[in-house]
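**Q** Please find the sequence and the predicted model below.
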Amino acid sequence: MKLIIQIPCYNEAETLEIALNDLPKQIEGIDEIEYLIINDGSKDNTVEVARNWGVNYVVDLKRNKGLAKGFMAGLDACLRNGADIIVNTDADNQYCADDIEKIVRPILEGKTDIVIGARPVDDTEHWSPLKKKLQHFGSWVVRKASRSDIPDAPSGFRAYSREAAMRLNVVNEYTYTLETIVQAGRSKIAMESVPIRTNAELRPSRLFSSMFGYVKKSMLTILRAFMMYRPLMVFSIIGSIIFALGLAIGIRFLVYFIGGSGAGHMQSLILASTLMLLGFQTFIVGLLADIISANRKILEDVQYHVRKLDFDKDVEKKNEMKDMEKEGKPESGKEM
């Protein structure tokens, strides 16, 4: 059983070594632990710090592509290097590394495929009351969208089984945390949460520049994911509201028409007809989107099997190369 711990990095030279030093060297039930960083176009010496420490793999992105793209690049590299379990954590040492054993344990026991660490949001001193309320609200929205019971959706401290990692897709460029939960929930991938601890803040979050920006991007990400997996429901709700508004205006016109003063309210009839037609068209768009969503599920299944063949072939080649080596080990800090 091989575990690879991946850390997305962007200008993390000051904190990366602290996070790496805390990572576990052995876990009961795990035969091999390796370490991987995703250098997301850092302009400092993040890569040098990682290689000097002795990480096994460096995924080097030449320019900054964002957290979501970096996360997927890391998953790809972990799978190609034979990971049975992948743990994602942060370079700012936000999460207590000792709890890695806690989040991989349910996967080792075969109970689930995804484990998300739930932070003690209400007890985190350096978070403002507003941020805590927004965290709870955002997690509630994700639970509704994904039909799951994950209490801390924005948490980036996670463990994935190999099977779950091969089924994940992230299409937004903001963050992977919310979209992957919605996808896993809608795809019925086994998922659970465990309580974890956090460390003192080493630096402010770089994921968003303001609270308003964070809320806006998070809501758009959730809405987009919801529309991808439940398009008929989303467009039916929107279409129904528009149609009902037009119907109400149409009834108002009929009341005036029956009363003999309909000639002076022709604008209401035109508006009612337009809104009802628009509502009906929105529902039709929902039907088309639902068909596209069904096709997307088929394509995701095809993609999973192609990934499995591709990654398993890479692992087989690497194992053959290891068997052929007479002596020595591959250099640490291998660039992907």
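**A** Thanks, I have the structure now.
**Q** CA atoms for contacts and neighbours, from now on please.
**A** Noted.
**Q** how about the strands in the stretch 101-250 of the chain?
**A** 114-118, 158-161, 191-195 (DSSP state E, counting those that start in this stretch).
**Q** can you redo those as a markdown table with mean neighbour count and distance to residue 7?
**A** Converted to a markdown table, the strands of the stretch 101-250 of the chain look like this (neighbours: other Cα atoms under 10 Å; distance: least, Cα to Cα, whole Å):
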| stretch | mean neighbour count | distance to residue 7 |
| --- | --- | --- |
| strand 114-118 | 26 | 15 |
| strand 158-161 | 24 | 11 |
| strand 191-195 | 18 | 20 |
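**Q** okay, now the one to match up with it:
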Amino acid sequence: MKIIVTIPAYNEEDTIGEVIQNTKKTMSKANHHYEIQVLDDGSTDQTKNIAQKLGANVFSHQNNRGLAQTFRDEIKYALENNADIIVHIDADGQYLTDEILNLLKPIIDGEADFVLGSRFMGTIEDMPFIKKLGNRAFSRVVSKITKTKISDAQTGFRAFTRDVAEEVDVNSNFTYTQEQIIKAVEKNFRIKEIPIYFARRSAGTSRLMTNPFDYAIRAGVNLIRIYRDYVPLKFFGAFGFLFILGGFLLFLYSLLYLDYFFDNTIILLFIVGVQITLFGFLAEMIKNESK
């Protein structure tokens, strides 16, 4: 069984070396057949050179492509390298390499196909309040969509089988985290969460959260996209209901306080509401047929 530990990295020269070295120490304890892969996402510092000197298989983007594209390429190269199990861990050192074996165990024991390292089930040394709030919101949405309790849908510390990697496509342009979980559940893969330790970042700054306001906007937009793409009937139905409700309330107001029962605004609100709701039904049918 071949295990590939894949590490996405963008300007992580201060931490990438330690993550690779600690990964080697951890994997050697269990005598697993493994390789370490680094996907350099257009770094302008010494990240690539450090990873190569430490013996990792390094693949590079010419320019910074972002989380989602980097993840897709990580999977592609790992599969081409005949991975049976893929472990994904970040390059900033906040996830502890000692816990890689804990992620692998449920898969090796045949208990799970996909294992998530949950920060909220474990210990969080440091996480900004707005990011913690966003992570919990994402997890709640993913849990509702999948009807599966997920405490940390945003975690970047995860392990999964070759079958999961081959059958679960990630199409998002922003991140891979929630989409991989949702599609894995849809394809009936067994998912398990285990508690992990999330350490304080020792060097550099977060690539995901340059400032709280920017993070909040992007997180909010992504939440809307998740609802739209995976539960279209609920998404469009909610908007349709609001228009119909607005038309009904306006009708009641005109009935009680005005001299007319209908006007163009009331009719328009009803028509738009019905059309949006019907569009939700159509989108739901297309989604179900495409599974």
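**A** Received, thanks. Because the structure is a prediction, the values reported are computed rather than measured.
**Q** Need the TM-score between these chains.
**A** For this chain pair, the superposition-based TM-score is 0.90 by TM-score structural alignment, normalised by the length of the second structure; 288 aligned residues with a Cα RMSD of 2.2 Å.
**Q** Of the strands of the stretch 101-250 of the first structure, give the one that comes closest to residue 11 of the first structure.
**A** strand 158-161 (21.9 Å; Cα to Cα).
**Q** quick one: residue 78 of the first structure and residue 87 touch, right?
**A** No - between residue 78 of the first structure and residue 87 there is no contact under Cα atoms under 8 Å: 9.8 Å.
**Q** which residues are common contacts for these two?
**A** 4, 6 (Cα atoms under 8 Å, 6 or more residues apart in numbering).
**Q** re earlier: dump the strands of the stretch 101-250 of the first structure into a markdown table; add distance to residue 148 of the first structure as well.
**A** A markdown table is the format used below for the strands of the stretch 101-250 of the first structure (distance: least, Cα to Cα, whole Å):
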| stretch | distance to residue 148 of the first structure |
| --- | --- |
| strand 114-118 | 12 |
| strand 158-161 | 16 |
| strand 191-195 | 8 |
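**Q** mind listing what the residue most central in space within the second structure touches?
**A** In the second structure, the centroid-proximal residue (Cα atoms, centre = their mean) is residue 177; its distance is 1.3 Å. Residue 177 of the second structure is in contact with 153, 154, 155, 156, counting by Cα under 8 Å, 6+ apart.
**Q** looking at the first structure, which of the residues you listed still make contact?
**A** Among the contacts of residue 177 of the second structure, the contacts conserved in the first structure (both residues aligned by TM-score structural alignment, their matches' Cα atoms under 8 Å) are 153, 154, 155, 156.
**Q** Skip the chain neighbours and tell me the closest residue to the first one.
**A** If you skip the residues right next to it in sequence, residue 153 of the second structure has residue 139 as its closest partner in space, 4.8 Å away by Cα to Cα, 6 or more residues apart in numbering.
**Q** How many neighbouring residues does the one you found have?
**A** Using other Cα atoms under 10 Å, residue 139 of the second structure is surrounded by 19 other residues.
**Q** Check the secondary structure at the spatially most distant residue from the centre of the second structure for me.
**A** Here the second structure reaches farthest from its C-alpha mean at residue 259, the gap being 54.1 Å by Cα atoms, centre = their mean. Three-state call for residue 259 of the second structure (DSSP: H, G, I helix; E, B strand; the rest coil): coil.
**Q** Kindly provide the distance from it to residue 250 of the second structure.
**A** Residue 259 of the second structure is 13 Å from residue 250 of the second structure, where distance means Cα to Cα, to the nearest Å.
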